[in-house]
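Engineer: no sequence for this one, just the structure:
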């Protein structure tokens, strides 16, 4: 899961997540609104809405923002209609890129995404060209400095509650689950007093492409441009970078 976790670390180092917090909250609110609009307004009866709320809370989105998005969907007065579209393509160095968008104008968004790819050394491909390289998994990331138990105890708790994999990095513990086990594992860890920096069902690459040198900057520029687009909700990639290379370019 190098592409996912390292990109999160890069964002923190560059201060991008704080700088873009308002935009992040707006995108999360849109995701919650669409989930509530398309299904039950009660998270207990709407899995998609529960997952959207879990993702928002992991980003420290205020409860009032979450409630406002659900009430907006329940009100029925909004004329906003969003369509979920996934774009697939290749970036610099041959990395695979998947982009999930929520848009009210399919033609505008498609043209924008194509332009971003072509301007930054990538190319937009056909549906299915890279999605086979990714697996849908639940991902729970914990800041090691905030975990109130030792690693062995956490590992045992995660596995006993149904996790598939457990990985330790320099600053975090990363726990992966089958999508259907995500909420069960998350709840077990929460009951143990743990909180997450990331809690979502996401796409994790099954194979990775190593990038180095100047291509690293090109990869970062493409991902940043995609994430900055108002209609883009998530960007998934399969790049991997050595830590010493990462320190040199960030």
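Structural biologist: Received it, and whenever you're ready, just let me know what you need. This structure is a prediction, so every number in the text was calculated from the model and none was measured.

Engineer: switch to C-alpha atoms for all contacts and neighbour counts from now on
Structural biologist: Fine.

Engineer: now the longest strand belonging to the chain: buried residues?
Structural biologist: The single longest strand within the chain, with elements called by DSSP state E, is strand 134-143. Within strand 134-143, the residues that count as buried by 16 or more other C-alpha atoms under 10 Å are 134, 137, 138, 139, 140, 141, 142, 143.

Engineer: take a look at this one as well, against the first:
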């Protein structure tokens, strides 16, 4: 597994989120709203809500905003209804892309997502065309500067906590868990370590390494999709080495 590439993908995603704070607030509020409508307002009984609240707090969304959204979702007003949709397709160079959306207008959302693919050298496919290339896993990241212990000790602690796999590079440590073990592993490890990323996500089984031309279009596709208010998550198997990412960032 290419650690530099993995770190750059994570770093780039975090930077993109920081530059779109208002959109992150909107997306997190929609996820909290949908979670409450799905399984109630008790985070102890509603795993989806508990994870949404954790992610919202990590994005520095004020507690009063979270509480207001939960109360709104609990109200009797049925004028707002969000439907979960998953879209799959191929990016430039054949990279696999999955898009998770929460929308109150499926026609609008699919049209926007299809246009994003078409304008950036990709194409929207049928459901199932790329999902088999991804596994749902818990994923936790500890930045290297936040760790004082050695690699072997950290890896043993993670495995003892229930992790399926642990990887590391010069930038940080990467913990992978079964979805059902995510909270237990996070709870055990966060007593000692601070996570810069902690989520249940879709991890690709294979990676797509693209030439610069396709890689540049792939980055634009990801940006366009993430900029859409209806899109909650974008998963892909595009992986670039650190040198390529630096080259693309300075290229016009």
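Structural biologist: Cool, got the structure. For clarity, every value in this text was computed on a predicted model and none was experimentally measured.

Engineer: before we move on, back to that, please identify which pair of the buried residues of strand 134-143 of structure 1 lies farthest apart.
Structural biologist: Within the buried residues of strand 134-143 of structure 1, 134 and 143 form the most distant pair, 24.7 Å apart (C-alpha to C-alpha).

Engineer: just the element for the residue mapped onto residue 152 of structure 2 from structure 1, please.
Structural biologist: Using TM-score structural alignment, the partner of residue 152 of structure 2 in structure 1 is residue 152. Per DSSP states H and E, residue 152 of structure 1 falls inside helix 151-160.

Engineer: so which residues of structure 1 form helices?
Structural biologist: 2-14, 16-19, 21-38, 47-58, 63-75, 106-119, 151-160, 182-191, 215-228, 243-249 (DSSP state H).

Engineer: mean deviation of the fifth one from structure 2?
Structural biologist: Mean deviation of helix 63-75 of structure 1 relative to structure 2 after superposition (mean C-alpha distance after the TM-score superposition for structure 1): 2.2 Å.

Engineer: kindly report the same for the longest one.
Structural biologist: Aligned to structure 2 and superposed, helix 21-38 of structure 1 gives a mean residue distance of 1.1 Å (mean C-alpha distance after the TM-score superposition for structure 1).

Engineer: counting contacts, what elements does that helix pack onto?
Structural biologist: Contact partners of helix 21-38 of structure 1 among helices and strands, from 3 or more C-alpha pairs under 8 Å, 6 or more residues apart in numbering; DSSP states H and E: helix 47-58, helix 63-75, strand 232-237.

Engineer: buried ones in that helix?
Structural biologist: Neighbour-count burial for helix 21-38 of structure 1 flags 23-37 (criterion: 16+ other C-alpha under 10 Å).

Engineer: and the nearest residue to residue 23 of structure 1 once chain neighbours are set aside, how far is that from residue 105 of structure 1?
Structural biologist: Spatial nearest neighbour of residue 23 of structure 1, chain neighbours left out: residue 230 (7.8 Å); criterion: C-alpha to C-alpha, 6 or more residues apart in numbering. Look at residue 230 of structure 1 and residue 105 of structure 1: by C-alpha to C-alpha, to the nearest Å, they are 12 Å apart.

Engineer: what about these two, which has more around it?
Structural biologist: For the pair residue 230 of structure 1 and residue 105, the greater number of neighbours falls to residue 230 (15 against 12), based on other C-alpha atoms under 10 Å.

Engineer: from residue 144 of structure 1, how far off is that one?
Structural biologist: Distance from residue 230 of structure 1 to residue 144 of structure 1, by C-alpha to C-alpha: 32 Å.

Engineer: list the buried residues of stretch 147-154 of structure 2.
Structural biologist: When burial is assessed from 16+ other C-alpha under 10 Å, stretch 147-154 of structure 2 yields the following buried residues: residue 154.

Engineer: try stretch 116-127 of structure 1
Structural biologist: Using 16+ other C-alpha under 10 Å as the test for burial, stretch 116-127 of structure 1 gives 116, 117, 120, 121, 122, 123, 124, 125.

Engineer: nearest to residue 71 of structure 1 among these?
Structural biologist: residue 116 (34.2 Å).

Engineer: so what's the closest one up against?
Structural biologist: 222, 225, 226 (C-alpha atoms under 8 Å, 6 or more residues apart in numbering).

Engineer: now residue 250 of structure 1
Structural biologist: Residue 250 of structure 1 makes contacts with 10, 13, 14, as judged by C-alpha under 8 Å, 6+ apart.

Engineer: run the last query once more with 10 Å
Structural biologist: By C-alpha atoms under 10 Å, 6 or more residues apart in numbering, the residues touching residue 250 of structure 1 are 10, 11, 13, 14, 216, 217, 220.

Engineer: buried ones among the residues you listed?
Structural biologist: The buried subset of the contacts of residue 250 of structure 1 - by 16+ other C-alpha under 10 Å - is 10, 11, 216, 220.

Engineer: redo the residues you listed as JSON lines? Include distance to residue 186 of structure 1.
Structural biologist: Below are these laid out as JSON lines (distance: C-alpha to C-alpha, whole Å):
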{"residue": "10", "distance to residue 186 of structure 1": "25"}
{"residue": "11", "distance to residue 186 of structure 1": "24"}
{"residue": "216", "distance to residue 186 of structure 1": "33"}
{"residue": "220", "distance to residue 186 of structure 1": "30"}
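
Engineer: farthest pair in these?
Structural biologist: 11 and 216 (14.0 Å).

Engineer: of the contacts of residue 116 of structure 1, just say which sits nearest to residue 189 of structure 1.
Structural biologist: residue 226 (32.5 Å).

Engineer: what is the neighbour count of the closest one?
Structural biologist: 20.

Engineer: that one and residue 187 of structure 1: what is the separation?
Structural biologist: Residue 226 of structure 1 is 32 Å from residue 187 of structure 1, where distance means C-alpha to C-alpha.

Engineer: again, but for residue 95 of structure 1
Structural biologist: Distance from residue 95 of structure 1 to residue 187 of structure 1, by C-alpha to C-alpha: 34 Å.

Engineer: neighbour-wise, which of those two wins?
Structural biologist: For residue 95 of structure 1 versus residue 187, neighbours defined as other C-alpha under 10 Å are more numerous around residue 95 (20 against 13).
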